[in-house]
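Peer 1: Kindly return the folded structure for what I paste below:
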Amino acid sequence: MAHLLGAEALHLEFPTRVVFDSVSLGVDEGDRIGVVGRNGDGKSSLLRMLAGLQAPDAGRVTVRGGVTVGVLDQAETLDDDDTVGNAVVGDIPEHEWAGDARVREVISGLVGDLPWDAPLSSLSGGQRRRVALARLLTGDWDVLFLDEPTNHLDVEGIAWLAEHLKRRWSAGSGGLLVVTHDRWFLDEVCTATWEVHDRLVEPFEGGYAAYILQRVERDRQAATIEARRQNIARKELAWLRRGAPARTSKPKFRIDAANALIADVPEIRDRVSLQSLAVSRLGKDVVDLLDVGVSYGERAVLRDVEWRIAPGERTGILGVNGAGKSTLLGLVSGTVEPTAGRVKRGKTVKVATLTQRMDELDEHMADPVRVVISRLRTSYTIGTGSKAQDLTPGQLLERMGFSSEQLSTPVKDLSGGQKRRLQLLLILLDQPNVLILDEPTNDLDTDMLGAIEDLLDSWAGTLLVVSHDRYFLERVTDQQFAILDGRLRHLPGGVDEYLRLRRAQDSVTPVASAASSASAPGLSGADRRLAEKEQSALERRIARLQKEIGTLDVELTSSQDAGYDHLTGLYRRRDELTEEIGRLEDEWLELGDRLEA
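Peer 2: Predicted structure coming up:
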């Protein structure tokens, strides 16, 4: 493969530390490289040096003659007085850019919902980020450097960007280097991984899943102080190999060594024990939304929502920006009142929300971390049964990536990721039994995301998660729901099913969507309505059966001293329910295929 650019003996030093020491590497035609590493280890600095935006203290970067390089930096450089259209395509005449299929695709995928003539000063930070990304992708580049390109993109936007980058160049041409904490995106797009750590850059073959496999093997052979990191990585590898529902149809790698490495790794969560403990803390009633609707003036945000949240459930919520996710969570937490229907809460319910604003830290900004945690509980219990373990707040902080010297750092001087971790710690130490996480992955690196996922695996309570990080959502939740057209819909097919439904929704013209009798290709209007009705009925039956399984699991936990015949009957009934759910999900997917055809 032809060489595009390279770096030789790069050295970068800040006043307090050395970031890189004699790093040499290169990017060749066809490379699709993901860059991972802990916050502050130099990922963005590496990207900027290779792109020519930052000079190293020693060493050099060389670019092959004629090679064009495009960069998406974290620093935003758009002109407030510019318009969306001019920022994206410049002064190119409309008939020229409109005739370019790639430009049309980029505009539709990233900024199709923005007014073309709107000034950039009127846009939110997330919208401006999408404009900057669209401006870059409409250009013709041999190499693209992308620093956190998935920030401010929703699940659909991330899926679109992954597909665009996979098709942007022909096989064996072009070069991509991307810094991101989105592990699904890394696995979907990248064929190689660079890990930045300890002043060097270590290359690995394959995307994120293959990188985890190789790192586990490296750590096992080294047998050093990476023991904790290794355990979390092995646990994550076990989940990757065993597969979330959305991954089982296309596993990323099948290597015998992986099976050997995870042979002694148990399931990531002891669901029966966690649910039993959740029932003991919550009782059978958590929060029920009964035929609930929420309207703001003339605009109906949610309607006809029927959702009975069970103890110990782990649910991910999907929906486009503005669909009503925050409103739905507000109904659960009690900060939003319904305008129709009613919300019923269990007497012992204690809800806590990890918000994007980090309000919990406002009163602690001037205090050192150790002073903040000294005011809280003296211990925190993780795990259940014989595996239960009491940790001090300091030990919990260490588990979440804080070093001993950082305990003396004032909260205001912590990085964004450190503040995010401390925010979660304060909430967990308050011991809620219903935990709502609103975009919890912001500012966290992949290792720290793994540590938080590990911590949540042993948390006994009801968990609701809103996140555009698909990997995190699939990793910590057992089921997903979506808000579509103001209604809450169960997704037996997970995130893949949500994306399919959204594509089908977007393909309907405004006229067709207004007409209830509009028909899908191959189905008459009546047949389509019947199929949709059957799908809804199947979703309700699946939900009822899943709830019955949850009840059985609790009974099994509390009936271990019962007779053999009684236990055998419970297990037989559970197997029957599981088999029935599988059959119903197959029917549901067949109906989905008919509706999509």
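
Peer 1: drop to CA atoms for contacts and neighbour counts, all remaining ones
Peer 2: Will do.

Peer 1: Next, Glu300: secondary structure please.
Peer 2: Residue 300: Ala, not Glu. strand (DSSP: H, G, I helix; E, B strand; the rest coil).

Peer 1: That one: how many residues sit nearby?
Peer 2: Residues lying near Ala300 (other C-alpha atoms under 10 Å) number 14.

Peer 1: likewise Ala210?
Peer 2: So Ala210, with other C-alpha under 10 Å, has 23 neighbours.

Peer 1: cool, the one 10 residues further on as well?
Peer 2: Neighbours of Arg220 under the rule other C-alpha under 10 Å: 16.

Peer 1: this one next, for a side-by-side:
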Amino acid sequence: MAHLLGGESLAISFGTRTVLDGVTVGLNEGDRIGIVGRNGDGKSTLMRLLAQRLAPDGGRVTWRRGVDVGYLDQGDVLDGDLTVGAAIVGDRADYEWASNPTIRDIMGGLVADVDWHAQVRSLSGGQKRRVALAKLLIEPHDVIMLDEPTNHLDVEGVAWLARHLKTRWRPTEGAFLVVTHDRWFLDEVCTDTWEVHDGIVEPFEGGYAAYVLARAERDRMAAVVEGKRANLVKKELAWLRRGAPARTAKPKFRIDAANALISDVPEPRDTVALSKMATARLGKDVIDLEGVTLAYDGGGADAKPLLDNITLRLAPGERVGLVGVNGAGKSTLLRLLSGDIAPTSGRVKRGKTVVPAVLSQDVRELDDVADLRVIEVIQREKQTFTVGSKELTAGQLVEQLGFTNEKQWTRVSELSGGERRRLQLLRLLVGEPNVLMLDEPTNDLDTDTLAAVEDVLDGWPGTLVVVSHDRYLLERVTDHQLALLGDGKVRDLPGGVEQYLALREEALAAAEALPGQAPQDAQPAPAGRSESEKREARKELARIERQLGKLAAQEEKLHAQMAASAEDFVRLGDLNAALKDLQGQKDELELAWLEASEVLE
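Peer 2: Modelled structure (predicted):
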């Protein structure tokens, strides 16, 4: 495999802290690499160095001549004055990009719900992120570097991006680097993992799961080496104990062998025991929604409610995950459960002992304690905290979620985004709620911190409701999942996230097949055309894209037949005529696609 780019003896420091020290890495064609590590250890720094967006203090970065690198930054880099269309495709004419099925797939997967003519500055943070990602992916880069690409993508969007990256190049072509906390995504798309820690980069073969196993094996081998050293010490102590000092002092010692990979891992959470504890704290009644409907204010008589006649009963100790399309009402459902908003109709019944707490997506909730230090924030709330059967001090709990002794005395205003997110969760937990609701809790957290959060939640005896696009987290901390498909209903998912994705595909296919049936997508339509026109246009676009896909397969087959019939001029003439006819059909369909897409603009 040909070499694409690399870094040799890279070193960089910020202030007095050395982030990378003598790192040498390379990227070859066919590489699919995920970068993991704790927040602040240098994942994004390494990527920026390799992308030549940051100069190292020492060492050098080299690219193969002519290599084309695309880079997705975490920050907002789009020109706010541009329209969405101009930001993505520039000044290209529609026919230049709309005839490319790959570009059409990217548009449909990322920005189908975004107004093509809206100014970038008017978009939400999530929409800006998807526009930036679409702009990057439509270009034929040799190397793609993605810094937290799954931020602001829902479960469906993450699944689409995974499919795109897996099929973008042939297995031995192209390469990408990705920094993300989404462990399912890492497992799905990466064939190798780089762990950034303590100034070095350590490579592992495989995705996230393989990396975790390999790291555990590495730690086990280190423990074996330490065990051998300890045995020598033990022999020396045994010899000393036979001497006179030992007979009087009798020193006691214990050396634990650390050579078992699995034996020291705690048992999985005891669901029955936790349920009993939760019932003792909550009683039998938690929160029930009975025939609840929530409609938009001023939505009009024909407007569909966001939530339509739903019934949901939360049991003591129940752990449920919520997935759904953007705008389907996941966060709104949390606000109904917590009592922040009231339904338009129906009844919300809460148990008398319910103490809810909500982790929202707004880190500004910490603004009122910006001048305090981390440990002071927690101690002000509570001195001790019970996790399952264990009682922890505030300091122990803070340390368990990644705040070292030094970090505990950092002012809140100086924390990074991931650290503020952790502190948000800690602040909620020390209040000892018995119903905990988490809205996208994985935002800005690294994989090690996520594992620590999951460990805390494993022993938390209460009712848990989690909204997240992180499939790994949902399957790890919840026992079952519910779906909001954008039609106002809530559906149970015995088959988990895979069933949700299948339901979405079925719903969209049914909407295309049935006259007058709108796609189940809660995104508001841009003003201009009537909703019925847009509905028909979406159906037409879906039909045309299916036809174009079939024609592409036929075209590939014809080319193969022509190659096999190179010496049969009669056969070659027939095949060429068929190919021209096929091209004529493609041209007609692409023109129809453009006409239908104009209705949605």
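
Peer 1: Kindly provide the TM-score of these chains.
Peer 2: The TM-score (TM-score structural alignment, normalised by the length of structure 1) is 0.78; 478 aligned residues with a C-alpha RMSD of 1.7 Å.

Peer 1: Glu539 of structure 1 and His490 touch, don't they?
Peer 2: Yes - if you go by C-alpha atoms under 8 Å, Glu539 of structure 1 and His490 touch, sitting 6.4 Å apart.

Peer 1: aligned partner of Leu591 of structure 1 in structure 2?
Peer 2: By TM-score structural alignment, Leu591 of structure 1 lines up with nothing in structure 2.

Peer 1: tell me the contacts of the counterpart of Ile382 of structure 1 in structure 2?
Peer 2: For Ile382 of structure 1, the aligned residue in structure 2 is Val387 (criterion: TM-score structural alignment). Neighbour list for Val387 of structure 2: Val456, Gly459, Trp460, Pro461 [criterion: C-alpha atoms under 8 Å, 6 or more residues apart in numbering].

Peer 1: Next, the contact list for the residue nearest the centre of structure 2, please.
Peer 2: Most central in structure 2 under C-alpha atoms, centre = their mean is Asp182, positioned 4.0 Å from the mean C-alpha point. By C-alpha under 8 Å, 6+ apart, the residues touching Asp182 of structure 2 are Thr150, Thr447, Asp470, Arg471, Tyr472.

Peer 1: How are the helices of the stretch 401-550 of structure 1 distributed by residue range?
Peer 2: Taking DSSP state H, counting those that start in this stretch as the test, the helices found in the stretch 401-550 of structure 1 are 416-429, 446-457, 470-476, 494-507, 510-514, 525-558.

Peer 1: Please name whichever of the ones you listed is nearest to Gly59 of structure 1.
Peer 2: helix 446-457 (28.7 Å; C-alpha to C-alpha).

Peer 1: circling back: okay, the match of Ile382 of structure 1 and Gly549 of structure 2: tell me how far apart.
Peer 2: 54 Å (C-alpha to C-alpha, to the nearest Å).

Peer 1: What of Val19 of structure 2?
Peer 2: 48 Å.

Peer 1: same check, this time on Ala303 of structure 2
Peer 2: 35 Å.

Peer 1: Would you mind finding the match for Thr16 of structure 2 in structure 1?
Peer 2: In structure 1, Thr16 of structure 2 lands on Thr16 (TM-score structural alignment).

Peer 1: Quick one: neighbours of that match, just the number.
Peer 2: 6.

Peer 1: what do you get for Leu237 of structure 2?
Peer 2: When neighbours are counted by other C-alpha under 10 Å, Leu237 of structure 2 registers 15.

Peer 1: do the one 3 residues further on as well
Peer 2: In terms of burial, Leu240 of structure 2 registers 14 neighbours under the definition other C-alpha under 10 Å.

Peer 1: Tell me which residues touch it, please.
Peer 2: Ala246.

Peer 1: how near is it to Val233 of structure 2?
Peer 2: Leu240 of structure 2 is 10 Å from Val233 of structure 2, by C-alpha to C-alpha.

Peer 1: repeat for Glu414 of structure 2
Peer 2: 45 Å.

Peer 1: Can you find the partner of Arg421 of structure 1 in structure 2?
Peer 2: So Arg421 of structure 1 corresponds to Arg422, using TM-score structural alignment.

Peer 1: which residues of the stretch 201-350 of structure 1 fall in strands?
Peer 2: Applying DSSP state E, counting those that start in this stretch to the stretch 201-350 of structure 1 gives strands spanning 287-296, 299-309, 314-318, 340-345.

Peer 1: Tell me which of those lies nearest to Val63 of structure 1.
Peer 2: The nearest among the strands of the stretch 201-350 of structure 1, by C-alpha to C-alpha, is strand 314-318 at 42.3 Å.

Peer 1: chain center to the closest one: distance?
Peer 2: 11 Å (C-alpha atoms, centre = their mean, to the nearest Å).

Peer 1: Which residue range of structure 2 does that strand align onto?
Peer 2: By TM-score structural alignment, strand 314-318 of structure 1 lines up with residues 319-323 in structure 2.

Peer 1: mean distance, that stretch to its aligned residues in structure 1?
Peer 2: Here stretch 319-323 of structure 2, set against structure 1 after superposition, deviates by a mean of 0.5 Å using mean C-alpha distance after the TM-score superposition for structure 1.
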